[in-house]
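K.L.:
Sequence unavailable; structure follows:
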């Protein structure tokens, strides 16, 4: 991918089931890529012996939920390659910079809006008008963050898939299995370690959208 100073990238296994990226290769302390523990699962037996649980209890791997998860959480080499390439693409694109700059810029804009608008709103609506302005500012901020995150994720997916047809197929397999995991999660009613797949506020694009875009990319290549 042409990423400089790759020797400054540290790789670690996270406690959750998703990958992540921190820092940059041109920063003094370098960058770090966190990979999901599923990269260690080489066969269904590894999944069965994993840390995963459902509703605070061991999973019955012979159940419908267990069977679905066993198949979905056993990655292929192509899948792992795609996940790593996706995170390296984030580093190459310096995506962290936009994520760092956006919050303070939005905060400053919200501050000025909160100072300017209330002189028109507050006289009539008082505290309610001020709260309305702040709520609107927060909504705009969240929309901007979500839009930025979606753009970055789609771009990283595309960059990773363009490494080779094998990587692209790995991406399709990764998202297809991810959707199977999401479907399996819907069978549960209580919390478990698998909830790391479904954060309460997820800025990533819908998995189906990412799958469809990769499929279109492969069809047009």
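P.N.:
On my side now, so go ahead. No experiment lies behind these values; they were computed from the predicted model shown.

K.L.:
make it CA atoms for all contacts and neighbour counts henceforth
P.N.:
Will do.

K.L.:
Roughly how far does the residue nearest to residue 19 when sequence neighbours are not counted sit from residue 144?
P.N.:
Once flanking residues are discounted, residue 19 sits nearest to residue 35: 4.6 Å by CA to CA, 6 or more residues apart in numbering. To residue 144, residue 35 is 27 Å away according to CA to CA, to the nearest Å.

K.L.:
The structure to be compared is supplied as follows:
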């Protein structure tokens, strides 16, 4: 057994450059598969269904999507497509310059208005196994939080378009392969600094473990920074379309925070572990990558409004 481990370590050391290239390349390919072939993965996952058939997007939402593409001034509108998705907020994957194109899912509640909330109330939302009563106080608050003005809807779609237009998925996908490559760099640097290249195997193993820990820490910090950079950048580009889009963004995040506060109340103690009193989402664990808080994204848009006033 020990001979096999030593032989494997020797081969790994001898061919470390090809192994590193293949490992990083494979990890990048795995991360990008979701966005390279969104029609086979993402769209199948988020497509809304009814009675065994995929739901078609309404003419109103198709018009909304085309309006956003025109307002944003995308360079290749043919690279974008939209579909009816489940959930209550737009989702997106892919890139307009990849063969699979960019796919944006629009939820049914975007067809709803305060006068006609059918896209919301005709659906059942379950909290802890119980359906939310739309005519209750909490149900009414949740319904109101899911009704968006046309400006808020356009902003919500535009931020997804902006994220895909600048290659946000690719930027995020690169972080893990780079972090893996840095593990090899850290390992070589530590062994060089401590003179362990010809040292005992246990010490070299300890150096490798230390390099792995540094790589994991690098991944967490860089992923968080990149995630927030992409999110704030998408908000900024969507808001830059017009002041109306900026105001719509403020409304969108206000409604999102209200939605989360209502769920926090409905879920009781469980909700307090998931949602903060402000409406932000707590990370599931300390090692989970942190996204920009919704309150910060709303305040960021408010500052843009003040600067343009």
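P.N.:
That came in fine, so what should we check first? These numbers were taken from a predicted model, which means no experiment stands behind them.

K.L.:
Fetch the TM-score of the aligned pair.
P.N.:
TM-score of the superposed chains, computed with TM-score structural alignment, normalised by the length of the first structure, equals 0.84; 218 aligned residues with a CA RMSD of 3.0 Å.

K.L.:
The residue nearest to residue 19 of the first structure contacts residue 10, correct?
P.N.:
No - using CA atoms under 8 Å as the test, residue 35 of the first structure is too far from residue 10 to be in contact (10.8 Å).

K.L.:
ok, these two, which is more surrounded?
P.N.:
residue 35 (23 against 14; other CA atoms under 10 Å).

K.L.:
tell me the contacts of that one?
P.N.:
11, 12, 13, 14, 17, 18, 19, 20, 84 (CA atoms under 8 Å, 6 or more residues apart in numbering).

K.L.:
Contact partners for residue 143 of the first structure?
P.N.:
With CA under 8 Å, 6+ apart, residue 143 of the first structure has no contacts at all.

K.L.:
any idea how far residue 89 of the first structure is from it?
P.N.:
For residue 143 of the first structure, the distance to residue 89 of the first structure - CA to CA - is 23 Å.

K.L.:
likewise residue 98 of the first structure?
P.N.:
For residue 98 of the first structure, the distance to residue 89 of the first structure equals 14 Å [CA to CA].

K.L.:
neighbour-wise, which of those two wins?
P.N.:
Ranked by neighbour count (other CA under 10 Å), residue 98 of the first structure and residue 89 place residue 89 first, with 24 against 13.

K.L.:
follow-up on the earlier one: map the residue nearest to residue 19 of the first structure onto the second structure.
P.N.:
Residue pairing (TM-score structural alignment): residue 35 of the first structure is matched to residue 106 of the second structure.

K.L.:
so which helix or strand takes in residue 156 of the first structure?
P.N.:
helix 118-161 (DSSP states H and E).

K.L.:
Let me know the next secondary structure element after that helix.
P.N.:
helix 165-185.

K.L.:
after superposition, how close is the helix or strand following that following helix to the second structure?
P.N.:
Toward the C-terminus, helix 165-185 of the first structure is succeeded by helix 207-220 as the next helix or strand (DSSP H and E). Its matched residues in the second structure lie on average 0.4 Å from helix 207-220 of the first structure after superposition (mean CA distance after the TM-score superposition for the first structure).

K.L.:
tell me the angle helix 207-220 of the first structure makes with helix 165-185.
P.N.:
Angle, helix 207-220 of the first structure to helix 165-185, by axes from the mean of the first three to the mean of the last three CA atoms, to 10 degrees: 160 degrees.
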